[in-house]
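> sequence first, predicted coordinates after that:
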Amino acid sequence: MASRLRLRQLRLLIALDEYGSLHKAAEQVSITQPGATKALNDIEATLGVALFERSPKGLAANDLGRCAIRYARLIHTDLAHLREEMLGILQGEGGRLAVGCIMGGVPMLLRALTRLRARQPALAVEIIEDTSARLLPLVDQGRLDLAICRSSVSRRPDDYTELSLHREHLRVVAHPAHPLAASTTLDLAALGDATWVVYPANMPMRLLLEREFREAGLEFPRYPIETASTFSTLLLLEQDPNLVALMPSDVAQYALRHGLLCELPLRLHSATEPYSALTRRGAQLSAPAQLLLEELHPR
């Protein structure tokens, strides 16, 4: 398959998805309409399936076609990233950096990137915020230069090299109008019936909260709102004064400073697991990734 598919054929798939017309798609990739018809037939013959439904109104991708188009777009994007990175190497600056990060590491990462971009203003940067479980496969696939997360969630944590180590502190936060916002002391039982905004299941911050409830002899809240998004967590808390959340201190600090949230005086007994900037074991860091690593530990 790899030897038979051509880049122009992949571009044709993308154009067909965008225009739904063989004639317009052919114009977009600078080939004749008969040439486009032949190219599409060749693609479908190579894959052994029909990718589009034909009708008098044009072409519409079926489920298999949408799958093929998605991968065509990924390959097209990767080639654009290849060009950016090669230009950066040739010019001795700039290039491209793709980095993943869990919620708690976002403020630290953004501070480091601000310093890095002051040194390398031509640098193109992609940031993906997600859980460790979703970031590690992207590291495996080479789609991230490095990820700031925890390798412990992987079944093979030894597959990764930890390049730096960072401690995380957590706070329980809520809207300033939360019924318990004025409390001077709280125990977990007081929040047992609250609706919590929590990290997805089996992630370290979620496991810590579950352990807190278990050790307090309490049932974990039955109907939590699950999200790995910092922005969603902040907006949920801002819009509903009855919600509470466990949030990394560095992330919460911004909202606390601007009066968007308040900290509830609940002392946590469990220690959080450190997170790391990590990459695939044996992988060589790109120049921009090496510079970012330096900025994560400024002198």
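Ah, there it is.
> all contacts plus neighbour counts: C-alpha atoms, from now on.
Will do.
> Ala39 contacts Arg11, doesn't it?
No. If you go by C-alpha atoms under 8 Å, Ala39 and Arg11 don't touch, sitting 10.6 Å apart.
> contacts only, for the closest residue to Ser132 other than its chain neighbours.
Nearest residue to Ser132, sequence neighbours excluded (C-alpha to C-alpha, 6 or more residues apart in numbering): Cys149, at 5.2 Å. Counting by C-alpha atoms under 8 Å, 6 or more residues apart in numbering, Cys149 makes contact with Gly100, Cys101, Ile102, Gly105, Thr131, Ser132, Leu135, Tyr275, Ser276, Ala277, Leu278.
> another structure for you, compare them:
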Amino acid sequence: MRPTLRQLEYIVAVAETGQVGLAAAQLNVSQPSLSAQLAEVEADLGVTLFQRGRAGAKITPVGEEIVRRARQILHELQDLRAAAQGGGIFQGRLRLGVPSSIGPYLLPGVVQRLHKEHPSFRLIVREESTHELDEGLRSGRLDMIISSPEDHPGARRSHLFTESLWAAVALDHPLAHDRPHMALSDLNAQTLLTLGAGHRLSHIVAGLAARAGGRVSDEYEGTSLDAIRLMAATGAGIAILPSIYAATEARRGTEVRLYPLDDPAASRDLALIQPQLPEPRPGSEVLADILRSEAQRLLNSDGA
């Protein structure tokens, strides 16, 4: 039957590397052999998958759909083998996409536990924006993602936790005084700092600013939570930070004062999300339980 599984691996590798030579090296085959196999697949299917030139191998629109389906077939085969061995996803590798606002703070403890309990499991992590995570899940480039469920309609979702939001202000800011929390009304006429527009967090902060009568800074859009925290420390505005970050990173420094925001909308939901197949991938709920457990540990560790 053509294309063969090996040929599917070839076209996925070329799509991911953008170079026939790099794909050949990755798969430990010669470049002429891989090129010949690509030509054979294109001839069998009657389509052009890649436009090849000096700049590399650029995937065509029809090639994107073929590669997406090829990834799905290869994932199904991987799941079949894992099911036969009884370990589900933990018998192979998993490409997990995460937002930069959660991955570096949640995953270290998760990876440590996975390595201890499932030593043969390979977790490959990609930090991306919400839009990129959705594209990766739809194209098959990512097996699962951690993200806000409302941004991925039609996917299979397993709720992990709800995270409250905190305000970080400079030590000499007028709002920096002893208080148990910060009310939404305190944000009136204030400049709020958040991540760029490609992240769900920015949409939540924009909604809070609109209700409070504040504004989201258009002079500075952070690419990381560390960056917006440090900008807040200079007096550039009030940084809005998720609670796991507040519990793990922000509280280790002395540049800002932190206050939980006292408003029901000052929160975000996070879920483990995978393609909507007839059944969830074997072992995915075990992974979700590990993620939930680590999140709860972090949220309870410092009162965040």
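Perfect, I can see it now. This is a predicted model, so every value here is computed, not measured.
> what residue lies at the spatial centre of the second structure?
For the second structure, the residue nearest the mean C-alpha position is Val98 (1.8 Å; C-alpha atoms, centre = their mean).
> would you map the helices across the first structure?
With helices called from DSSP state H, the first structure shows them at 7-19, 22-28, 33-47, 63-91, 106-119, 132-140, 204-215, 230-239, 249-257, 287-296.
> switch those helices over to TSV; also include mean neighbour count.
As requested, those are exported to TSV (neighbours: other C-alpha atoms under 10 Å):
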stretch	mean neighbour count
helix 7-19	20
helix 22-28	18
helix 33-47	16
helix 63-91	15
helix 106-119	16
helix 132-140	20
helix 204-215	17
helix 230-239	16
helix 249-257	17
helix 287-296	19
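> which of the ones you listed sits closest to Ser270 of the first structure?
For Ser270 of the first structure, the closest of those is helix 204-215, at 6.6 Å, according to C-alpha to C-alpha.
> packing partners of that closest one?
Helix 204-215 of the first structure is packed against no helix or strand, with contacts defined by 3 or more C-alpha pairs under 8 Å, 6 or more residues apart in numbering; DSSP states H and E.
> tell me the angle of that helix relative to helix 132-140?
150 degrees (axes from the mean of the first three to the mean of the last three C-alpha atoms, to 10 degrees).
> from Asp226 of the second structure, how far off is the aligned residue in the second structure for the residue nearest to Ser132 of the first structure?
Counting by TM-score structural alignment, Cys149 of the first structure lines up with Ser147 in the second structure. Using C-alpha to C-alpha, to the nearest Å, we find Ser147 of the second structure at a distance of 20 Å from Asp226 of the second structure.
> and if you look at Asp218 of the second structure?
From Asp218 of the second structure to Asp226 of the second structure the distance is 18 Å (C-alpha to C-alpha).
> report the contact partners of Ala83 of the second structure.
Pro282.
> name the nearest of the contacts of Cys149 of the first structure relative to Glu295 of the first structure.
Ala277 (11.7 Å).
> the second structure: which residue goes with the closest one?
Aligned partner of Ala277 of the first structure by TM-score structural alignment: Leu272.
> what is the burial count for its match?
By the measure other C-alpha atoms under 10 Å, the count of residues near Leu272 of the second structure is 26.
> ok, now which ones touch it?
By C-alpha under 8 Å, 6+ apart, the neighbours of Leu272 of the second structure are Met144, Ile145, Ile146, Ser147, Arg157, Ser158, His159, Leu160, Ala288.
> inside strands: which ones of the residues you listed?
Met144, Ile145, Ile146, Ser147, Arg157, Ser158, His159, Leu160 (DSSP state E).
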